[in-house]
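Student: model this:
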Amino acid sequence: MAAATTRRHAVTVLAVSGYQTIAVEQSGPVARITLNRPEAANGMNAALTAELADAAAGLDRPDVKVVVVTGSGRFFCAGGDLKEFASAEHRGRHLKGVADNLHRAISTFARMDAVVITAVNGTAAGAGFSLAVTGDLVLAAESASFTMAYTRVGLSPDGSSSYYLPRLIGIARTKQLMLTNRTLSAQEALSWGLLTEVVADDHLAARADELADQMAATAAGSNGGVKALLLGSFANGLEEQMELEGRLIAARAETAEGREGVDAFLAKRPPKF
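Tutor: Next up, the predicted model:
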């Protein structure tokens, strides 16, 4: 990482160099990944998904407590880069590689202790829609829109959408989105349960920073525990899930964060995580 000249809350912003299709920076415990192909609507090509997977792995560290994912320009992400796919000698093999790297990134985001905030600044289509709703907290600008768009070009969903969407909105609505390619406005997506919050376009970045700072003050291990428990909840029976809860809360009680949290509560002071 190389130190940049800008500062956020008096903390030096460190920019990660070497990426061509994304921009990565870290300010204290908060990291930001920006999909950075505005000339191509931040479309996912082989380079972008490979870099996204690499960045996710690189940020899966104890000092990173929040990861914000957003897009540059007017789009969050318009989905896969169809021009690149069409030019590939072996389309299926090429597309499988692109999807594999996107899936590696999403898997890392889902399992890292850091809270992942997706800040959807514009259209999220196809894999962009899929990525958007994987955030632990999902913010969207008022002008953002969401559409699956896969079957429109004869393809099928990827990017974990067939896992997350049924859990978020149920099978019937998932089929409607995937089969009819209905476009949802940000307010519709919020009412369906796909988003955490909708904010004015010109306030999205500030609200993402505000929420990131709020999460950065919390216990990373506890946040990771929440994510791990919820990720497995649909696959486990009641007793298995409760056993996992019991074991995890006992383990958390022995950690420095657990001790500090309890001690701070009893002392009636803010915890220092």
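Student: For the rest of this, base every contact and every neighbour count on C-alpha atoms.
Tutor: OK.
Student: tell me the helices in this protein, going along the chain?
Tutor: Remark: helices assigned in the chain by DSSP state H are 46-59, 82-87, 91-111, 127-132, 161-169, 171-180, 186-192, 204-216, 220-232, 238-253, 256-266.
Student: Out of those, the one nearest Arg8 is which?
Tutor: Among these, helix 204-216 comes nearest to Arg8, with 9.5 Å by Cα to Cα.
Student: Alongside the first, I'd like the structure of this one:
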Amino acid sequence: MKPIIKKINNGVATLTLNRPEVFNSFNREMALLLQDELDACEKDENVRAILLTGNGKAFCAGQDLKEVTSPELNPGFKKILEEHYNPIIERIREIEKPIIAAVNGVAAGAGANIALACDIVVAHEKVSFIQAFSKIGLVPDSGGTFTLPRLIGFQKASALMMLGDKVSATEAETMGMIYKVTSVEDFTSEISKISETLAQMPTKALGMTKRLLNESMTNSLKEQLDLEGKLQIEAAQSEDYAEGVDAFVNKRKPNFKGR
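Tutor: Below you'll find the model as predicted:
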């Protein structure tokens, strides 16, 4: 079986991590293939939103430790970070299409931080998030030390990363780590609703919004205001803006194309 399953439906590309026998932990093959599939989604005009999820009981348990402890298979941490995780995080943030993490089970280590790098994170009530690195003498990677403090604050992020506490989906929602928690029964339908809604929206403007949020991490207020102005002018020249205004004036549902 391929370690990534890809399906496209109604403008949504679903990428499913598919190593359920090891809780979808990453090996080199899966990491490189995920990068390839994200690149393909970025280039495909038929893909308006990307949904990342896992097959089986877990979303992703992080790095496959059997790979890093195998003399034959171990690529080394330098290669794992520079060629596996860092490029995945960079793609998730740089692709100007909405990316939703549908966290269907435990998200640990790099698996948690990959989920948190996505634009919208939804989990069901039995899910947990774990910054598991300290349990084995490692430091957080996959952008976790950048993303988590900005989501939940320095003090909380520091404690979770040092203590390795398990955080339930409900707790994660309360502290602002994720967007929404659902019941197990409603999880699939809620994910479909959110992803298909995003795919039908003016995705060119959503991509610009994502760029603004990225830049806000380091910009001054003046720099951010200038960038907002630049991108607002660009958005106002889009086909989607013209369609949105016409639909509003004529009291009809807009038909956005992402252009």
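Student: returning to what we had before: out of the helices of structure 1, deepest packed?
Tutor: Highest mean neighbour count among those (mean count of other Cα atoms under 10 Å): helix 127-132, with a mean of 25.
Student: Contacts for that helix, please.
Tutor: Identification of contacts with helix 127-132 of structure 1 by Cα atoms under 8 Å, 6 or more residues apart in numbering yields 44, 76-80, 106, 118-120, 124, 138, 146-148, 157-161.
Student: and what of stretch 141-157 of structure 1?
Tutor: Stretch 141-157 of structure 1 is contacted from outside by 119-127, 129-130, 177-179, 181-187, 189, 198-201, 203-204, using Cα under 8 Å, 6+ apart.
Student: okay, it sits on what stretch of structure 2?
Tutor: Using TM-score structural alignment, the residues of structure 2 aligned to stretch 141-157 of structure 1 are 124-140.
Student: Kindly report the same for stretch 45-60 of structure 1.
Tutor: Residue span in structure 2 matched to stretch 45-60 of structure 1, by TM-score structural alignment: 27-42.
Student: Check what contacts the matching stretch and list those residues.
Tutor: Against stretch 27-42 of structure 2 from outside (Cα under 8 Å, 6+ apart): 3-4, 6, 13, 15, 17, 47, 50, 63-64, 67, 75, 80, 83-85, 87-88, 91-92, 95-97.
Student: residue contacts, the closest residue to Gly80 of structure 1 other than its chain neighbours?
Tutor: Nearest residue to Gly80 of structure 1 in three dimensions, chain neighbours excluded: Met44, at 4.5 Å (Cα to Cα, 6 or more residues apart in numbering). By Cα under 8 Å, 6+ apart, the residues touching Met44 of structure 1 are Cys77, Ala78, Gly79, Gly80, Asp81, Val98, Ala127.
Student: Distance of the residue positioned nearest the centre of structure 2 relative to Asn250 of structure 2?
Tutor: Among the residues of structure 2, the one closest to the centroid is Cys118, at 2.1 Å (Cα atoms, centre = their mean). Here the distance between Cys118 of structure 2 and Asn250 of structure 2 works out to 35 Å (Cα to Cα, to the nearest Å).
Student: again with Ser70 of structure 2
Tutor: Distance from Ser70 of structure 2 to Asn250 of structure 2, by Cα to Cα: 64 Å.
Student: same question, Arg48 of structure 2
Tutor: Taking Cα to Cα as the measure, Arg48 of structure 2 falls 25 Å from Asn250 of structure 2.
Student: quick one, which of these two is more surrounded?
Tutor: Legend: neighbour count by other Cα atoms under 10 Å for Arg48 of structure 2 and Asn250, higher for Arg48 (28 against 10).
Student: Identify the residues contacting Glu67 of structure 2.
Tutor: With Cα under 8 Å, 6+ apart, Glu67 of structure 2 has these contacts: Asn27, Leu73, Asn74, Pro75.
Student: Of those, which are reproduced in structure 1?
Tutor: Retained in structure 1 by both residues aligned by TM-score structural alignment, their matches' Cα atoms under 8 Å are the following of these: Asn27.
Student: Let's have the contacts of Glu67 of structure 2 in TSV, adding distance to Pro149 of structure 2.
Tutor: Compiled in TSV, the contacts of Glu67 of structure 2 are given as follows (distance: Cα to Cα, whole Å):
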residue	distance to Pro149 of structure 2
Asn27	27
Leu73	34
Asn74	31
Pro75	30
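Student: from the contacts of Glu67 of structure 2, which single one is nearest Lys230 of structure 2?
Tutor: The closest of the contacts of Glu67 of structure 2, once distances to Lys230 of structure 2 are taken by Cα to Cα, is Asn27, at 41.1 Å.
Student: Show me what Glu25 of structure 1 aligns to in structure 2.
Tutor: Under TM-score structural alignment, Glu25 of structure 1 pairs with Lys7 in structure 2.
Student: Count the residues that sit near its match.
Tutor: 10.
Student: which residues does the closest residue to it other than its chain neighbours contact?
Tutor: In space, and not counting its chain neighbours, Lys7 of structure 2 is closest to Thr14: 5.2 Å by Cα to Cα, 6+ apart. Applying Cα under 8 Å, 6+ apart, we find Thr14 of structure 2 in contact with Ile5, Lys6, Lys7, Ile8, Ile50, Leu51, Leu52, Thr53.
Student: Going by neighbour count, which of those residues are buried?
Tutor: Neighbour counting by 16 or more other Cα atoms under 10 Å classes Ile5, Lys6, Ile8, Ile50, Leu51, Leu52, Thr53 among the contacts of Thr14 of structure 2 as buried.
Student: What's the match for the last one in structure 1?
Tutor: Pointing back at Thr53 of structure 2 there. Thr53 of structure 2 maps onto Thr70 in structure 1, by TM-score structural alignment.
Student: I'd guessed its match sits against Thr34; true?
Tutor: Yes - if you go by Cα atoms under 8 Å, Thr70 of structure 1 and Thr34 touch, sitting 5.0 Å apart.
Student: Next, show the common contact partners of the two.
Tutor: Contacts common to Thr70 of structure 1 and Thr34, judged by Cα under 8 Å, 6+ apart, are absent.
Student: contacting residues for the closest residue to Ala144 of structure 1 other than its chain neighbours?
Tutor: Of all residues not flanking Ala144 of structure 1 in the chain, Gly122 sits nearest, at 4.1 Å (Cα to Cα, 6+ apart). For Gly122 of structure 1, the contact set (Cα under 8 Å, 6+ apart) comprises Gly71, Arg74, Phe75, Phe76, Cys77, Ala140, Ala141, Ser143, Ala144, Ser145.
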